[in-house]
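> Prediction below, plus the sequence it came from.
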Amino acid sequence: MSDTSASDPQAGQAPDRSAKSAPGDRATAGPFDESEANAVRPYVDLGGVKIVPRPDLHLRLEVEEGSKRVVAVGLDYAGSTLQVQPFAAPRSSGLWHEIREQIIEQIHKQGGNTKLIEGTFGPEVLAEIPVAAGTQPAGTRLARFIGVDGPRWFLRGVIAGEGVLNPDAAAKIEALFRSIVVVRGNSPMPPRDLIPLHMPSAGTDTSKTPPGRA
């Protein structure tokens, strides 16, 4: 994988860094705003996001050691892992173009490589990231960085495992990302602030598939 610049893979032109980046059918196919979600569907409520339960889905919450706050949601499904984080965003502009450039810069500083591709959700970053064991390099791992700008929120995803290169596995993990509901809330929040996440209620089962669209 060769290094690429942080420009967008469209006509060789850099994008408007303040423009929203999202699939044209986002409002009907996801990821959804809370106002767009199916009101009768059961979800696993994690605060800033809601997840559709389904068979063989394993959910992990990533907790910041110092503050003990939940900072990301990890989902293991169909041979892939998906890490998601919801952030506050401006009403009329997006964050993904700028954040994508920063991700590329950070990976290059780590000695990794990146490739900009056009994916299901628009521009995304395919990255080869060094993995260290102690102080000695121990190889690399592949990951896809995806992002969607919604109404007053931005949802970032990192895909690893089979969903990076296997088309069938990619379709399954992308459908999972599509089904996520972002709960922005009405409280004022600076752009880029993490929308608060919390533990699911006791006894929540992530394996039960609700009726209707998955």
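Cool, the structure landed.
> going forward, measure contacts and count neighbours with C-alpha atoms only.
Noted.
> List the contacts of residue 205.
44, 53 (C-alpha atoms under 8 Å, 6 or more residues apart in numbering).
> Spell out for me which residue occupies the centre of the protein.
Residue closest to the mean C-alpha point of the chain, counted by C-alpha atoms, centre = their mean, is residue 157 at 1.5 Å.
> Apart from its neighbours in sequence, what residue is nearest it?
Of all residues not flanking residue 157 in the chain, residue 84 sits nearest, at 4.5 Å (C-alpha to C-alpha, 6 or more residues apart in numbering).
> how near is that neighbour to residue 118?
Residue 84 sits at a distance of 19 Å from residue 118 (criterion: C-alpha to C-alpha, to the nearest Å).
> Please identify which of the two sits among more neighbours.
residue 84 (20 against 13; other C-alpha atoms under 10 Å).
> Determine how far stretch 31-39 lies from the middle of the whole chain.
Here stretch 31-39 shows a centroid-to-chain-centroid distance of 17 Å under the convention C-alpha atoms, centre = their mean, to the nearest Å.
> try stretch 132-140
Remark: stretch 132-140 is offset 26 Å from the chain centroid, using C-alpha atoms, centre = their mean.
> what distance separates the start and the end of it?
End-to-end for stretch 132-140, by C-alpha to C-alpha: 8 Å.
> Identify the residues contacting that stretch?
128, 129, 130, 131.
> Presented hereafter is structure B, for comparison with structure A:
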Amino acid sequence: MVFRRRRGAAETPSDPTPGQQPAPAPEGPARESGPWDAADSYPQADRVDLGGLHLPIGPDFEVQLQVAGEQIVGALVLAHESALQLHAFAAPKKSGLWDDLRVELARDVESAKGTVEETEGPFGTELHAVVPQQNGPSAPIRYIGVDGPRWFLRAVITGRAAVDPNAAAVLEGVVREVVVVRGDDPMAPREGIPLQLPPEARQALEEQSEDKGYDPYERGPEITETR
């Protein structure tokens, strides 16, 4: 399943729903940029609603869904010979996850005979790693973590954007426009925030299934925004 906006399409905001105002920001310091919490007064933009994540749609990148069995577990953004993986998790009320997860990630990279270092990036402390590959040269990986109110967003950049700031600009812009919808249901820390297909994609798959039977290994229909 691929989501992208056609080049040249009008930049009319579509998130939140027309006629609705963004929810008021919670008490405390206002965020200057995203990723945003659903309760923040975040800027309007074209976004695809995946339930737990609302992801921007733009002409310079495409969004694909990562599926495990019948469950959507994350999103993949492709741009400029690079990829951005996004996953959202529940987090404790009074503490974040990123400090502990950085230690675990660094240990995993070193166990794989790779190298890793902490550095300051646009979203705070992040990890830059180089990991050996079985069938090719070592691959650079950039791990970004953002602690939000009762949620944690993990962003993993690979490819050219992991080492080239110019190539990374588009993917960093995607992270800044993400809206995380944690919901009020009780969830264990580190449990994945549920994702789902937007209504138009579900309808397209239902129509495809009725016409010729659904093959989960086929590439799904492209959802292109037209105005």
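The structure has been received and is ready for your questions. The structure displayed is predicted, hence computed values, not measured ones.
> Superposing both, give me the TM-score.
Once superposed, the chains reach a TM-score of 0.76 (TM-score structural alignment, normalised by the length of structure 1), with 179 aligned residues with a C-alpha RMSD of 2.2 Å.
> is it true that the residue nearest to the centre of structure 1 lies in a strand?
Yes: assessed by DSSP: H, G, I helix; E, B strand; the rest coil, residue 157 of structure 1 belongs to a strand.
> Determine the number of other residues adjacent to the residue nearest to residue 222 of structure 2 when sequence neighbours are not counted.
Once flanking residues are discounted, residue 222 of structure 2 sits nearest to residue 2: 5.0 Å by C-alpha to C-alpha, 6+ apart. For residue 2 of structure 2, the neighbour count with other C-alpha under 10 Å is 16.
> so the residue mapped onto the residue nearest to residue 157 of structure 1 from structure 2 is in which element?
Alignment note (TM-score structural alignment): residue 84 of structure 1 maps to residue 86 of structure 2. Using DSSP states H and E, residue 86 of structure 2 sits within strand 82-90.
> Average offset of that strand relative to structure 1?
Once fitted to structure 1, strand 82-90 of structure 2 is off its aligned match by 0.6 Å on average (mean C-alpha distance after the TM-score superposition for structure 1).
> Which stretch of structure 1 lines up against the helix or strand just after that strand?
On the C-terminal side of strand 82-90 of structure 2, the closest following helix or strand by DSSP H and E is helix 98-111. Using TM-score structural alignment, helix 98-111 of structure 2 corresponds to residues 96-109 of structure 1.
> in structure 1, which spans are strands?
Applying DSSP state E to structure 1 gives strands spanning 32-33, 44-45, 49-51, 58-63, 70-77, 80-88, 113-119, 122-133, 136-150, 153-161, 181-182.
> Including distance to residue 169 of structure 1, could those go into JSON lines?
Listed next are the strands of structure 1 as JSON lines, based on distance: least, C-alpha to C-alpha, whole Å:
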{"stretch": "strand 32-33", "distance to residue 169 of structure 1": "22"}
{"stretch": "strand 44-45", "distance to residue 169 of structure 1": "23"}
{"stretch": "strand 49-51", "distance to residue 169 of structure 1": "19"}
{"stretch": "strand 58-63", "distance to residue 169 of structure 1": "16"}
{"stretch": "strand 70-77", "distance to residue 169 of structure 1": "9"}
{"stretch": "strand 80-88", "distance to residue 169 of structure 1": "7"}
{"stretch": "strand 113-119", "distance to residue 169 of structure 1": "14"}
{"stretch": "strand 122-133", "distance to residue 169 of structure 1": "16"}
{"stretch": "strand 136-150", "distance to residue 169 of structure 1": "13"}
{"stretch": "strand 153-161", "distance to residue 169 of structure 1": "9"}
{"stretch": "strand 181-182", "distance to residue 169 of structure 1": "21"}
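> quick revisit: if I look at the match of residue 84 of structure 1, how far off is residue 167 of structure 2?
17 Å.
> repeat for residue 178 of structure 2
Counting by C-alpha to C-alpha, the gap from residue 178 of structure 2 to residue 167 of structure 2 is 19 Å.
> swap in residue 62 of structure 2?
Taking C-alpha to C-alpha, one finds residue 62 of structure 2 at 15 Å from residue 167 of structure 2.
> Point out the most buried one among the strands of structure 1.
Comparing the strands of structure 1 by mean neighbour count (mean count of other C-alpha atoms under 10 Å), strand 181-182 ranks first with a mean of 28.
> Go ahead and name everything in contact with that one.
Here strand 181-182 of structure 1 has contacts from 30-34, 37, 48-51, 86, 153, 155, using C-alpha under 8 Å, 6+ apart.
> and the match of residue 84 of structure 1, how far is that from residue 158 of structure 2?
12 Å.
> How about the contacts made by residue 175 of structure 2?
Residue 175 of structure 2 neighbours (C-alpha under 8 Å, 6+ apart): 34, 35, 155.
> which residue lines up with the first one in structure 1?
Applying TM-score structural alignment, one finds that residue 34 of structure 2 aligns to residue 30 in structure 1.
> Setting the sequence-adjacent residues aside, check what's closest to that match.
Per C-alpha to C-alpha, 6+ apart, closest to residue 30 of structure 1 is residue 178, 4.4 Å.
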